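Chemist: no sequence on this one, just coordinates:
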């Protein structure tokens, strides 16, 4: 533990320049007395650092000195690839490892690139979840992630939307995907490769069984293929509509001019399209299928009668 702390202290000085004993103590979560002892230990080991007295004083390294002690631990290497998603790293139990990895990566950079990296970190933030809806509770996420890292099979007690609603299944975790603030597990099982929502895992039993990911499996390619297949199965019908330029923009359709645009759009179902198209208000007219047009017309008549009445 102390060796790790000494390396961290050294990297802090290399990254930030002069730091007071109190600042170092706050960063390392130790007492100022411990910082004094650590600084003495580094000096005895031949590290060229010195202290400056006074209000503007503190500890600093001799100008031009750079340490090569920037090797990453396994956790830090994993966390480094989640640098754009600090929230995700924290959910996976890698928050502290991410901070340590970033410190070591910054220490390995030349001064001008280190300053540039600092500006990027201060100026850009990726917030993955959508605006509406609370974050999913994922109490088993860290255990699932551990199974992914170590290539160990697990037994899932899982809740799904169709009967039987609760199932138990042995799976081999290939990878995790964070989509719109929701975690998904891609895993191999008795019926092939399937995707499971981590927040729907009711119980999880890690096993000692090792597994090997099939040759040629690519998590990103599999996920994109699954999304395309899902959309193809989702949109089983189509509707013929007329759209104003604003309606075309909101529906993602290229307008044909400044007036109305007639086009066909895929729909999931009459019920789903009814709700989606109503949101476009007067910027859309449904021409077909007749059932959908009649449903929207009936809704409009009901709303007209309701709002023509007195409060």
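Modeler: Ah, there it is. As the structure is a prediction and not an experimental result, all values here were calculated from the model. Numbering: from 1, shown residues only.

Chemist: Could you use CA atoms for every contact and neighbour count after this?
Modeler: Fine.

Chemist: these two touch, right, residue 38 and residue 6?
Modeler: Yes. At 6.4 Å, residue 38 counts as touching residue 6 under the criterion of Cα atoms under 8 Å.

Chemist: in the stretch 151-300 of the chain, which spans are strands?
Modeler: For the stretch 151-300 of the chain, the strands defined by DSSP state E, counting those that start in this stretch occupy 152-159, 166-179, 182-189, 192-197, 201-210, 237-243, 261-267, 284-288.

Chemist: what's the distance between the nearest residue to residue 166 once chain neighbours are set aside and residue 186?
Modeler: Using Cα to Cα, 6 or more residues apart in numbering and skipping the chain neighbours, the partner closest in space to residue 166 is residue 159 (4.5 Å). Here residue 159 is placed at a distance of 16 Å from residue 186 (Cα to Cα, to the nearest Å).

Chemist: So for the two, which residue has more residues nearby?
Modeler: The neighbour count for residue 159 versus residue 186, taken as other Cα atoms under 10 Å, is higher for residue 186 (22 against 19).

Chemist: returning to that earlier point: out of the strands of the stretch 151-300 of the chain, which is closest to residue 80?
Modeler: Evaluated over these, closeness to residue 80 peaks at strand 166-179, with 15.9 Å, by Cα to Cα.

Chemist: If you count neighbours, what's buried in the closest one?
Modeler: For strand 166-179, a neighbour-count test (16 or more other Cα atoms under 10 Å) marks 170, 171, 172, 173, 174, 175, 176, 177 as buried.

Chemist: then this one, side by side with the first:
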């Protein structure tokens, strides 16, 4: 454990430059006193690390010193082998860069770990996009990624769900996120009710046109902006805003088995938390969140005969009316002249 921590200190100083004892302690989740002892051990082992006192002081490595990757453990090398996603890297225009980086990693690893790395790639393949989704056209993804990396503002013509459907935005790109095979741009635009810009999420495939922003150059990122933290908070906010009610269902064993292939994690978590004991036929009662009655109708019919709506009454009646109309349309004695107008409910 201590050897791993010593290596982590060297890699932190190598990648970030000068760091104080307190910064190292916070990063490694140890005490400052432990950092002092580790520094003495590194010096005794011949690692050229030195410390400067004072307010602007800290620890640093002697200029030009670089450690090698031979300190990697087997599990760490395995994890690196799984870290590359060729598809997304190619979409970002980094496919050849990733291939070269993999070659450099293989060359730097000792033979035993190199063999493990090759074996991992032979036996595991990561495929990020979700099922049943064709690849989206992404003509602007590379330009978006370049603007994020170089902190250059962009001017977008963007198609959204709300009216007006097409809008123009001048944005400061802060990051890109790949979620379930879909690329998103996280960017700051304008100002909200308070001070500072408002950070929003844009689906890259919905960018209709893209051009450089203000000609005076770059922008300053918001202080302390955390892309991963923003994304997790936005997902939680999205779930909180999209659900406006609940439905009480009776679910057959077959419906329960199929639900993981048909519903998202929020609905599955609600079923798991609320499901009662199975009855004599194996059916269970559960409560799920719903966006609206009309949307819930489609969700219920995805489960076919294996679900009964108990509440709300409005949804139960809508299911009954729709099912009756479907039965009428599919009756055996119906003339073969095509369907008439569908249900008006």
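Modeler: Ah, there it is. Owing to the predicted nature of the structure, the values given are computational and were not obtained by experimental measurement.

Chemist: related to what we said a few turns ago, map the residue nearest to residue 166 of the first structure onto the second structure.
Modeler: Using TM-score structural alignment, the equivalent of residue 159 of the first structure in the second structure is residue 159.

Chemist: Touching, its match and residue 203? I think so.
Modeler: No. Judged on Cα under 8 Å, residue 159 of the second structure makes no contact with residue 203 at a distance of 9.1 Å.

Chemist: corresponding residues in the first structure for stretch 34-52 of the second structure?
Modeler: Using TM-score structural alignment, none of the residues of the first structure align to stretch 34-52 of the second structure.

Chemist: for that stretch, the distance to its chain's centre please.
Modeler: 38 Å (Cα atoms, centre = their mean, to the nearest Å).

Chemist: buried ones in that stretch?
Modeler: 35, 38, 39, 42, 47, 49.

Chemist: so which strand or helix has the third one?
Modeler: Pointing back at residue 39 of the second structure there. Element membership for residue 39 of the second structure (DSSP states H and E) is helix 32-44.

Chemist: Run through who's touching that helix.
Modeler: With contact meaning Cα atoms under 8 Å, 6 or more residues apart in numbering, helix 32-44 of the second structure is reached by 6, 21, 22, 24, 25, 48, 49.

Chemist: show me the contacts for the last one.
Modeler: It stands for residue 49 of the second structure. Residues near residue 49 of the second structure by Cα under 8 Å, 6+ apart: 39, 42, 43, 59, 60, 61, 62.

Chemist: Wait, residue 210 of the first structure touches residue 149, no?
Modeler: No. Using Cα under 8 Å, residue 210 of the first structure makes no contact with residue 149, being 11.3 Å away.

Chemist: Just list the residues touching residue 319 of the second structure, thanks.
Modeler: Residue 319 of the second structure makes contact with 297, 309 under the criterion Cα under 8 Å, 6+ apart.

Chemist: For residue 290 of the second structure, see how far away it is.
Modeler: Distance from residue 319 of the second structure to residue 290 of the second structure, by Cα to Cα: 14 Å.

Chemist: Now do the buried residues in stretch 190-210 of the second structure.
Modeler: 197, 199, 201, 202, 203, 204, 205, 206, 207, 210.

Chemist: what's the fifth one in contact with, if anything?
Modeler: With Cα under 8 Å, 6+ apart as the criterion, the residues that contact residue 203 of the second structure are 182, 183, 184, 185.

Chemist: how does it look with 10 Å?
Modeler: Residues in contact with residue 203 of the second structure (Cα atoms under 10 Å, 6 or more residues apart in numbering) are 158, 159, 160, 176, 177, 182, 183, 184, 185, 186.

Chemist: residue in the first structure matching it?
Modeler: Aligned by TM-score structural alignment, residue 203 of the second structure pairs with residue 197 of the first structure.

Chemist: Pull up the gap between its match and residue 78 of the first structure, please.
Modeler: 22 Å.

Chemist: Determine which two of the contacts of residue 49 of the second structure are furthest apart.
Modeler: Within the contacts of residue 49 of the second structure, 39 and 62 form the most distant pair, 13.6 Å apart (Cα to Cα).

Chemist: Tally up the residues packed near residue 248 of the first structure, please.
Modeler: Number of residues near residue 248 of the first structure (other Cα under 10 Å) recorded here: 21.

Chemist: does it really touch residue 277, like I thought?
Modeler: No. Using Cα atoms under 10 Å, residue 248 of the first structure is not in contact with residue 277; the gap is 11.7 Å.

Chemist: what do the two both touch?
Modeler: Common neighbours of residue 248 of the first structure and residue 277 (Cα under 10 Å, 6+ apart) are 283, 284.

Chemist: Enumerate every residue touching residue 274 of the first structure.
Modeler: Residue 274 of the first structure neighbours (Cα under 10 Å, 6+ apart): 267, 286, 291, 292, 293, 294, 295, 296, 299.

Chemist: excluding its backbone neighbours, what's nearest residue 182 of the first structure?
Modeler: Spatial nearest neighbour of residue 182 of the first structure, chain neighbours left out: residue 136 (6.7 Å); criterion: Cα to Cα, 6+ apart.

Chemist: what kind of secondary structure is the one you found in?
Modeler: coil (DSSP: H, G, I helix; E, B strand; the rest coil).

Chemist: contacting residues around it?
Modeler: Contacts of residue 136 of the first structure (Cα under 10 Å, 6+ apart): 181, 182, 183, 197, 198, 199, 200.

Chemist: ok, the fifth one to residue 177 of the first structure distance?
Modeler: Think residue 198 of the first structure. When distance is defined by Cα to Cα, residue 198 of the first structure is 10 Å away from residue 177 of the first structure.

Chemist: and if you look at the third one?
Modeler: Computed as Cα to Cα, the residue 183 of the first structure to residue 177 of the first structure distance reads 6 Å.

Chemist: again, but for residue 293 of the first structure
Modeler: Counting by Cα to Cα, the gap from residue 293 of the first structure to residue 177 of the first structure is 39 Å.

Chemist: same question, residue 167 of the first structure
Modeler: Note on residue 167 of the first structure: its distance to residue 177 of the first structure, by Cα to Cα, is 22 Å.

Chemist: number of nearby residues for the nearest residue to residue 250 of the first structure once chain neighbours are set aside?
Modeler: Closest residue in space to residue 250 of the first structure, ignoring its immediate chain neighbours: residue 280 at 7.8 Å, by Cα to Cα, 6+ apart. A total of 17 residues lie near residue 280 of the first structure under the criterion other Cα under 10 Å.

Chemist: who are the neighbours in contact with the equivalent of residue 312 of the second structure over in the first structure?
Modeler: Aligned counterpart of residue 312 of the second structure in the first structure: residue 289 (TM-score structural alignment). With contact taken as Cα under 10 Å, 6+ apart, residue 289 of the first structure is in contact with 237, 238, 239, 240, 241, 270.
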